[in-house]
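Student: Fold the following, please.
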Amino acid sequence: MNRESVLSTIRERKTPWDMVFIGGGATGVGGALDAAARGYEVLLLEQHDFGKGTSSRSTKLVHGGVRYLQQGNIPLVMEALKERGILLQNAPHLVNDLAFVVPNYSWWEAPFYGIGMKVYDLLAGKYKFGHSKHLSVEETLERIPNLKTEGLRGGVLYHDGQFDDARLLLSLVRTAAAQGASLLNYCKATSLVKDAQGFLTGLEAEDQETGELFAIDAKVIANCTGPFSDAVRRKDDPNCEMMIRPSTGVHLVFDKSFLAGETAIMVPHTTDGRVLFAIPWHDHVLVGTTDQSIETPTLEPKATAEEIDFILENAQQYLSRDPQKEDILSIFCGIRPLVGKGKDSTSKISRDHTITISQSGLVSIAGGKWTTYRNMAADLVDHLETLADFDNRPCPTAKLKLDGAPEKKDPSSAFSSYGTHAPALQDLIDSKPEYAQPLHADLPYLQGEVIWGARHDYARSVEDILARRLRALFLHARAASESAPKVAQLLAEELNQDKTWQTNQVESFQTLAKQYLPF
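Tutor: This is a model prediction of the structure:
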């Protein structure tokens, strides 16, 4: 599937699509995959790039949610733990087991958190990743040499899942396309179309690259736009009640030296009642997160000084080398599409998902979390089937391997996240000496990966490459900014673009990258 072939399919379509999905994040793409795997004719439209919003800005964990266990939301924890196991089974190249330590500095923490993690193990059942256990002071420091030792009494070890969110989303896109779905980034659903009785019959869309307009007929439409769900719902009904309570989650990224080894830290209770993680990720350290309610979601949310200071202050309580603002390599911020009313703290709002159906037939889904995307998609497609009066078809995705999934993961491979595509990527890199050159001395990527992103992973811009095909912007914003001219040159050659396009792309990306830097 390439962009032009999808555009041609849309232009030539004479009959309504069975299902149209608006939004190219985890929920929308997951829904499109589920529907296509059931045999429906499916179209998905994304106004920007796949995963531009929330779906590329997570804590990079596929987890049951220790905090939800503390809150007593046992059904959500059990669902997430099961889905965690299914994800490891279906995408072993992108999901891995990660060991965590809860450091204990008070006498009561070892028995309290130890019992809690045993419950976590029991709830996971056959889907558990590893057994939790108590660690001595020596064992704790062997796992995490960078912990502050004063008052340390030991730790509790447990296991959870880690992933690369943007890469997993791309795998979902490719899998959905292989199942027959048509998916298009940079195409905006501009308006909804209704018949004389007020029922939805389709939508109008605009190609954001060329301005070409499309009239698209659909039997049923799903609104999967996350934090922006209410904006789409207002296109359907300007007077509808708002359902989204958006909140920001900020993460700071540091050099690997702040957390030696391959074990993460989990702090179960920060000063604001949230969980704080320090996680090894792509040879860097990711620390977060926050939970700050906001009034209006934006496409590029920016961390506040207070959020940055909060993470630094809490991290400094546990790390032997205090991270400072000047040590930050990147700051990224995502928006949770929580569903709730009132003024309760967003940290207390359930992460369960919600599906609503308007009088005109617009189906909207919001809430949830990355880990449970597959279950959310199945629930969504079940609702769409009922609304469209289709026969209910069973969901096949629990045992559907995602694109690139190998029979056995090879963690030693430099391109392990590409799964079964790694040999083809290596062939591409070997085809031209330039492609084997590093993109930047401070980044773990080669120039050939830029070409791969354009040819096979739907990349259309410098940002697509440096933020989501490669994770450079999230790992080292300054290095990513310095890489922009080379990426623009490589992309221009691949996408047949001119010098003006290159200049505009570099300027746009470097302006964006400044938002990911502390100063």
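Student: only C-alpha atoms for contact and neighbour calcs from this point on.
Tutor: Fine.
Student: you'd agree Ser360 is up against Thr201?
Tutor: No - contact criterion Cα atoms under 8 Å: Ser360 and Thr201 do not qualify, at 9.2 Å.
Student: and for these two, which residues touch both?
Tutor: Overlap of the contact sets of Ser360 and Thr201 (by Cα atoms under 8 Å, 6 or more residues apart in numbering) consists of Lys194.
Student: Relative to Pro394, how far out is Leu439?
Tutor: Distance, Leu439 to Pro394, using Cα to Cα, to the nearest Å: 45 Å.
Student: swap that for Ala422, please
Tutor: Relative to Pro394, and taking Cα to Cα, Ala422 is found at 33 Å.
Student: So which of the two has more stuff around it?
Tutor: More crowded of Ala422 and Pro394, by other Cα atoms under 10 Å: Ala422, with 16 against 11.
Student: Now show me the structure for the sequence below, then we'll compare the two:
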Amino acid sequence: QAGVRYCSNQPPRTDALAVVAGLRPLAAPTGNSNKTTENSRRHMVSVSDSKLLTATGGKLTTFRRMCQDALDKAVKIGCLHQKESRSATQDIYSAIPTSDRSNHMYIYGADQEMINALDQENPEWNEKLIPHLEFKKAEVVWAARNELARTVEDVLSRRVRMLFLDAKAAIEAAPNVAKILAQELEKDEDWQNDQITHFQNVAKNYILK
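Tutor: Below is the predicted model of the structure:
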């Protein structure tokens, strides 16, 4: 609704392929106040009497700073030795330099080659999950073997993220995902059907009514 004010050609509701709302955890204010407006939007690092460190609040995009502050606090209370922080320049797992983001597989970094090589084990895995999106069957296999994906929702919500891009497409892809997972996890047809039904019920909440 807000976006249409800035578009010369106003998008219809049918252009909204998925909707999502999230809850942001906020660190509670000190004292007896119950006003949420006083909750800090930043993260907080607290220390218990037993020297247990707890990081609360914050958000995923500031995870490096959250970790750095937690480690600095651990140094301050004598749990760790002082060392120079490398967080700002430390690459995450499988990171490789890339400027080409035309192929969605770039998000896998160095693992991309191993995912693409799965079609040597089974050529069918090089096929798309559904015709109009680029996600491949090999990504489901990879998620099951290397990313602890155990359900259709795991794959379509938390691995390839198709649910957040196009909820109806994710519903369409669910049977293919369930079949591949069943093969990888040695599950039966009843499990597949339960997985498909469960995911359909979840995905309906992401479709704009």
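Student: coming back round to it: neighbour count for Ser360 and Thr201 of the first structure, which is higher?
Tutor: Thr201 (19 against 16).
Student: helix/strand/coil for the more buried one?
Tutor: With DSSP: H, G, I helix; E, B strand; the rest coil as the basis, Thr201 of the first structure sits in strand.
Student: Go ahead and confirm it touches Asp217.
Tutor: Yes - counting by Cα under 8 Å, Thr201 of the first structure touches Asp217, with 5.9 Å between them.
Student: May I have the residues that are in contact with the residue nearest to the spatial centre of the second structure?
Tutor: Among the residues of the second structure, Arg158 comes closest to the average C-alpha position under Cα atoms, centre = their mean, at 4.3 Å. Contacts for Arg158 of the second structure (Cα under 8 Å, 6+ apart) come out as none.
Student: What range does stretch 496-506 of the first structure cover in the second structure?
Tutor: The alignment of stretch 496-506 of the first structure onto the second structure (TM-score structural alignment) spans residues 186-196.
Student: Pull the residues that contact the matching stretch.
Tutor: Under Cα under 8 Å, 6+ apart, the answer for stretch 186-196 of the second structure is Thr151, Val152, Ala174, Pro175, Ala178, Lys179, Leu181, Ala182.
Student: and of those residues, the nearest to Ile107 of the second structure?
Tutor: Ile107 of the second structure lies nearest to Val152 out of those, by Cα to Cα, at 20.2 Å.
Student: Okay, strands next: where are they in the stretch 351-500 of the first structure?
Tutor: 353-357, 362-367 (DSSP state E, counting those that start in this stretch).
Student: quick one, which of the ones you listed is nearest to Thr346 of the first structure?
Tutor: strand 362-367 (11.9 Å).
Student: quick revisit: and the match of stretch 496-506 of the first structure, what's buried?
Tutor: Trp191, Gln192, Gln195, Ile196 (16 or more other Cα atoms under 10 Å).
Student: Return the member of those nearest to Pro25 of the second structure.
Tutor: When these are compared against Pro25 of the second structure (criterion: Cα to Cα), the nearest one is Gln195, at 29.4 Å.
Student: separation between the closest one and Ala18 of the second structure?
Tutor: Distance, Gln195 of the second structure to Ala18 of the second structure, by Cα to Cα: 20 Å.
Student: What is the neighbour count of the residue nearest to Leu252 of the first structure when sequence neighbours are not counted?
Tutor: Among residues not flanking Leu252 of the first structure along the chain, Ile331 sits closest, at 4.7 Å (Cα to Cα, 6 or more residues apart in numbering). Residues lying near Ile331 of the first structure (other Cα under 10 Å) number 26.
Student: go on, Thr386 of the first structure?
Tutor: 11.
Student: what's near enough to touch it?
Tutor: Per Cα under 8 Å, 6+ apart, neighbours of Thr386 of the first structure: Asn392.
Student: Do a quick rundown of the helices in the stretch 351-500 of the first structure.
Tutor: 373-388, 422-430, 448-456, 462-463, 472-475, 477-495, 499-514 (DSSP state H, counting those that start in this stretch).
Student: again with the stretch 1-150 of the first structure
Tutor: 3-12, 26-37, 66-70, 74-90, 109-124, 137-143.
Student: Give me the helices and strands touching the longest one, please.
Tutor: Read it as helix 74-90 of the first structure. helix 66-70, strand 95-104, helix 109-124 (3 or more Cα pairs under 8 Å, 6 or more residues apart in numbering; DSSP states H and E).
Student: could you redo the ones you listed as CSV and give each row distance to Phe390 of the first structure?
Tutor: Output for these, formatted as CSV (distance: least, Cα to Cα, whole Å):
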stretch, distance to Phe390 of the first structure
helix 66-70, 36
strand 95-104, 34
helix 109-124, 34
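Student: among these, which is the most enclosed?
Tutor: Stretch with highest mean neighbour count among those: strand 95-104 (a mean of 23; mean count of other Cα atoms under 10 Å).
Student: what range in the second structure does that one sit on?
Tutor: Going by TM-score structural alignment: strand 95-104 of the first structure matches no residues.
Student: What of stretch 248-258 of the first structure?
Tutor: Taken onto the second structure by TM-score structural alignment, stretch 248-258 of the first structure occupies no residues there; it is unmatched.
Student: Any buried residues in that stretch, and which?
Tutor: Thr248, Gly249, Val250, His251, Leu252, Val253, Phe254, Asp255, Lys256, Phe258.
Student: between these, which is nearest Glu407 of the first structure?
Tutor: Lys256 (30.3 Å).
Student: re the thing from before, aligned to the residue nearest to the centre of the second structure, what sits in the first structure?
Tutor: By TM-score structural alignment, Arg158 of the second structure lines up with Arg468.
Student: now Ala143 of the second structure
Tutor: Using TM-score structural alignment, Ala143 of the second structure lines up with Gly453 in the first structure.
Student: Give me the neighbour count for its match.
Tutor: Neighbour tally, Gly453 of the first structure, other Cα under 10 Å: 20.
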